[in-house]
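Participant: make a model of this:
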Amino acid sequence: MYDVIIVGAGPAGLSAAITCREWDLHVLVIDEFVKPGGRLLGQLHEEPNGEWWNGIEETKQLMDKAESLNTDIRCGISAHHLEKVKDHHFIVHTNKGNFEAKNLLIATGAAETAAPVPGWTLPGVMSIGAAQVMTNVHRVRVGEKGIVIGVNVLSAAIARELQLAGVNLHSMMLPAMNSVTKEHAHPKKVMDGLSRIAHLAPSAFLRFGSRFTKSDFVRKLATQFYPKSGVKMWGMPIHLRKAVTEINGKDRVESVTVFDITADGKLIKGTERRIEVDFVCIAGGLYPLAELAAVIGLPFQYLEELGGHVPVHNKKMETPIDGVYVAGNITGIESAKVARAQGTVAGLSIAKKHVDGKADLDYRLLKAIEQVKTIRNEATIQFHPHISEGREKIEQAFRRIVHS
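Facilitator: Now for the predicted structure:
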């Protein structure tokens, strides 16, 4: 019987495990991937202060700390069911047998949303996250020349990582508009998101957007006059007035069909052309990976500010089910730094249930909660606007359910 089982060995899960072990709790961390680190493993970018964020190195630091505390971390284990039993403990059902614990922390992270494009089943088509893992984790070259379909915070960040690895990217473009892709294919809506990372770009046009596109009028104006040749970010054109309508090839990707589009995302007849590429990355964004939270019976709230359906929780990472905690991107799409800080909060909350003399724990928990807010406010990139408002809404939902 473990004090806590943590599902997910990403930044949130590892950070929580370290904190729990510091208080001598009996901890098991499981993850379905072959090595710990989660999304951290593929991350590599330069921050505005000139320092490099290297996800592999960050993972190594977390693992060194976890191993120094004799933390039980097992990879290649998939959890497919969570069960609460009558004597107030939990059973985690996995492909390697069942495990029992007094508490559960679900830190399963996020998954990618695909933006379907005709031809997307051809070999050579992949999600932008898959390209990141193949390149930065497995050191596999995804192709000789490619294109990214979908312009958002995630795709821009990973495109830069691919460039740093020597991958040739022709450009980034929008998907053609349909009932599924309408949020990702409308130039003005995409401009709203792009302006949140413009301060990182070596482009006067995009830096202008970063400073002034708080105005809806200016965003419309910037979209209307967005250069037809695109705006280069790190030497790669980003197109908001071109869309990919089809991925072509017989046995593999050979080209994409592209149209110019209006400021409203409508195809302009007579502008069709083909671009030869041998791989395509599709970027539809991220959503909380919350199936296990649903299996255990946690209530959910849909909040666009947090990236989708999120299990109800409070700032201590507690849920309405006593003994079940959540941390990381399952609680809303944010940076790895925020996820790591949330893991510390969750670990301290769990420790409070099992450790006598809680005065120091109470103080550390309050400081850890404040640290999450600080990291969030100082984040270089925000995946969703109004993240703080979303956090307040989920906190209110928790209070309503607990006090009802």
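
Participant: can we go C-alpha only for contacts and neighbour counts from here?
Facilitator: Will do.

Participant: dump the residue contacts of residue 382.
Facilitator: 153, 196-197, 334-335 (C-alpha atoms under 8 Å, 6 or more residues apart in numbering).

Participant: try it again at 7 Å.
Facilitator: 196, 334 (C-alpha atoms under 7 Å, 6 or more residues apart in numbering).

Participant: repeat for the one 5 residues further on
Facilitator: Shown in contact with residue 387 (C-alpha under 7 Å, 6+ apart): 305-306.

Participant: again, only this time at 6 Å
Facilitator: Listed by C-alpha atoms under 6 Å, 6 or more residues apart in numbering, the contact set of residue 387 reads residue 305.

Participant: likewise the one 10 residues further on?
Facilitator: With contacts defined as C-alpha under 6 Å, 6+ apart, residue 397 has no neighbours.

Participant: state the distance from it to residue 305.
Facilitator: 14 Å (C-alpha to C-alpha, to the nearest Å).

Participant: how far away is the closest residue to residue 52 other than its chain neighbours from residue 53?
Facilitator: Nearest non-adjacent residue to residue 52, counting by C-alpha to C-alpha, 6 or more residues apart in numbering: residue 46, 4.4 Å away. To residue 53, residue 46 is 6 Å away according to C-alpha to C-alpha.

Participant: also this sequence, please, to line up against the first:
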Amino acid sequence: MQQLDVVIIGAGPAGLAAAIQCRENDLDVVVLDEFPKAGGRLLGQLHQEPSGEWWNGIEESKALQTKAESLNTDIRLGYSVYHIEKLEEQFVVHTKQQKFVTKNVLIATGAAESPAPIPGWTLPGVMSIGAAQVMTNVHRVKVGEKGIVVGVNVLSAAIARELQLAGVDLHSMALPTRNVVSEDQAHPRLVMERLSRIAHLAPSKFIQFGSRFAKWKWVQDLVVQYYPKSGIKMWGMPIYLNKAIKQINGTDKVESVTMVDVTMHGDIIGNSEEEIPVDFVCIAGGLYPLAELAGVVGCPFIYSEELGGHVPVHNEKMETPVAGIYVAGNITGIESSKVAREQGKVAGLAIVNKEKNSSEITGKLQTAISEVKATRDAASIQFHPHIPEGRAKVSAAYDDLVKAQEVEKELEYV
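Facilitator: Now for the predicted structure:
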């Protein structure tokens, strides 16, 4: 069986960008993805930047795939990876179709959704917000005639606008009611803090102007306390921070939702139930890093609320403490596709540098690392606050683990 230089798991922006760097430097590469199309999360994205330019994820993914294919990159779609076996000096990547032997593995598996459970959420017509995005923007399937979004966050606001642009009628966006799982997502004050980070994207100049002051907590408290009962409209759609969805109703499919008023702390106000007729419901609970394969191969993890959950420990070169294993994209923390693409470039160059060790590649690698930081700083959408602090914690954890490994090796020789 031929030994490859690198197997890349995930054909999203990070995986494709890494493959391009590897192929430009003549490494033997295979890219694996379980989806029938390359592009990952890019495939469903369509939004307008503050500059007025449109970000079209499908076109961006096409450009990356076309570039990779022009370099004769071996991209295998419909390949599900279920195990990475670590041998002495190589890895065996197991898929349902075949095994791949490689010196290096880049895990760029992205993120998964964590929808908050609501009574009635198993009815046909209930879906995650990401599923609605893929059905609408990728498969061109209309998800329903009139729906509602449960969960007010950066992800749901961006995708709700995409659904509107595709002609989908949305009644509103509202909070879930409080339970053990949805505590943070059901608290108006915490939601307001997160929502303030995307107010600059609103079509209303008044809201954009107000977002400059929303960084202060006392302003956020005032906004939540005096939030209008009719909601604040973005793109003609009310966004409620004082209303929540208590239940999804229907017999064989979604027929309506029960909406209730809530206090500024998320507590239900009695006798406030209202039935809203809809035929679909999108639940938006946010994203978390999809990192199981990194755990299978022995990568250590650190929990970072700033990055969206448990992430594999890694450094700015996207190296993990497991020699030969690299990570890039949302597996390292929830950020934009642009950041994922730049991280993929870094990972690809880091692998090339390991295999070829040239001063030219070292220089390109340092430049690419700087471009990740610049892209992060310029991002129009931030999924979590304090991302730089989260990144610093992960880097520090990597340094500590590497030092511990070095001490352990020294003791073996004593």
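
Participant: tm score of chain vs chain?
Facilitator: Superposed pair, TM-score by TM-score structural alignment, normalised by the length of the first structure: 0.99. Supporting alignment: 402 aligned residues with a C-alpha RMSD of 0.8 Å.

Participant: contacting residues for residue 367 of the second structure?
Facilitator: If you count contacts by C-alpha under 6 Å, 6+ apart, then residue 367 of the second structure has nothing around it.

Participant: that one pairs with which position in the first structure?
Facilitator: Aligned by TM-score structural alignment, residue 367 of the second structure pairs with residue 367 of the first structure.

Participant: okay, and its match sits in which element?
Facilitator: Using DSSP states H and E, residue 367 of the first structure falls within helix 359-377.

Participant: how far apart are that helix and its match in the second structure?
Facilitator: Comparison of helix 359-377 of the first structure with the second structure after fitting gives an average deviation of 0.4 Å (mean C-alpha distance after the TM-score superposition for the first structure).

Participant: buried stuff in that helix?
Facilitator: Using 16 or more other C-alpha atoms under 10 Å as the test for burial, helix 359-377 of the first structure gives 361, 364-365, 368-369, 371-373, 376.

Participant: after the lengthiest strand in the first structure, next one along is what?
Facilitator: Scanning the first structure for the longest strand, with DSSP state E as the assignment, gives strand 236-248. The C-terminal neighbour of strand 236-248 of the first structure among helices and strands, as given by DSSP H and E, is strand 255-260.

Participant: what's the angle from that following strand to strand 236-248?
Facilitator: Relative orientation of strand 255-260 of the first structure versus strand 236-248 (axes from the mean of the first three to the mean of the last three C-alpha atoms, to 10 degrees): 120 degrees.

Participant: just give me how far strand 255-260 of the first structure sits from the chain centre.
Facilitator: 28 Å (C-alpha atoms, centre = their mean, to the nearest Å).

Participant: give me the contacts around the helix or strand following that strand.
Facilitator: On the C-terminal side of strand 255-260 of the first structure, the closest following helix or strand by DSSP H and E is strand 273-276. Residues from elsewhere that reach strand 273-276 of the first structure, judged by C-alpha under 6 Å, 6+ apart: 254-258.

Participant: what span of the second structure lines up against strand 273-276 of the first structure?
Facilitator: Using TM-score structural alignment, the residues of the second structure aligned to strand 273-276 of the first structure are 274-277.

Participant: after superposition, how close is the matching stretch to the first structure?
Facilitator: Taken over the aligned residues, the distance from stretch 274-277 of the second structure to the first structure averages 0.3 Å (mean C-alpha distance after the TM-score superposition for the first structure).

Participant: quick check: buried residues in that stretch?
Facilitator: For stretch 274-277 of the second structure, the neighbour count (16+ other C-alpha under 10 Å) marks 276-277 as buried.

Participant: ok so, going back, okay if I get the buried residues of helix 359-377 of the first structure as a markdown table plus distance to residue 120 of the first structure?
Facilitator: Output for those, formatted as a markdown table (distance: C-alpha to C-alpha, whole Å):
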| residue | distance to residue 120 of the first structure |
| --- | --- |
| 361 | 51 |
| 364 | 49 |
| 365 | 46 |
| 368 | 43 |
| 369 | 42 |
| 371 | 42 |
| 372 | 38 |
| 373 | 39 |
| 376 | 35 |
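
Participant: ok, so of the residues you listed, who is nearest residue 141 of the first structure?
Facilitator: Lowest distance from residue 141 of the first structure to these (C-alpha to C-alpha) belongs to residue 376, with 33.5 Å.

Participant: ends of stretch 383-391 of the first structure, how far apart?
Facilitator: 14 Å.

Participant: buried residues in it?
Facilitator: Neighbour-count burial for stretch 383-391 of the first structure [16+ other C-alpha under 10 Å]: 383-384, 387, 390-391.

Participant: helices - which of those land there?
Facilitator: 387, 390-391 (DSSP state H).

Participant: so which of those is the closest to residue 27 of the first structure?
Facilitator: Residue 27 of the first structure has its nearest neighbour among these in residue 391, at 28.0 Å by C-alpha to C-alpha.

Participant: which position in the second structure aligns with that closest one?
Facilitator: With TM-score structural alignment defining the correspondence, residue 391 of the first structure maps onto residue 391 in the second structure.

Participant: so what's its match closest to, chain neighbours aside?
Facilitator: residue 307 (7.7 Å).

Participant: just checking, the one you found touches residue 333?
Facilitator: Yes - between residue 307 of the second structure and residue 333 there is a contact under C-alpha atoms under 6 Å: 4.3 Å.

Participant: and residue 120 of the second structure, what is it in contact with?
Facilitator: Taking C-alpha under 6 Å, 6+ apart as the test, what residue 120 of the second structure contacts is residue 248.

Participant: residue 19 of the second structure versus that one, what's the distance?
Facilitator: Residue 120 of the second structure is 43 Å from residue 19 of the second structure, by C-alpha to C-alpha.

Participant: residue 28 of the second structure now?
Facilitator: Distance of residue 28 of the second structure to residue 19 of the second structure, given as C-alpha to C-alpha: 10 Å.

Participant: more neighbours, those two?
Facilitator: residue 19 (36 against 18; other C-alpha atoms under 10 Å).

Participant: aligned partner of that one in the first structure?
Facilitator: Per TM-score structural alignment, residue 19 of the second structure is aligned with residue 17.

Participant: that match in helix, strand or coil?
Facilitator: helix (DSSP: H, G, I helix; E, B strand; the rest coil).

Participant: measure it to residue 332 of the first structure for me?
Facilitator: Look at residue 17 of the first structure and residue 332 of the first structure: by C-alpha to C-alpha, they are 20 Å apart.

Participant: out of the contacts of strand 273-276 of the first structure, which is most surrounded?
Facilitator: residue 256 (24 neighbours).
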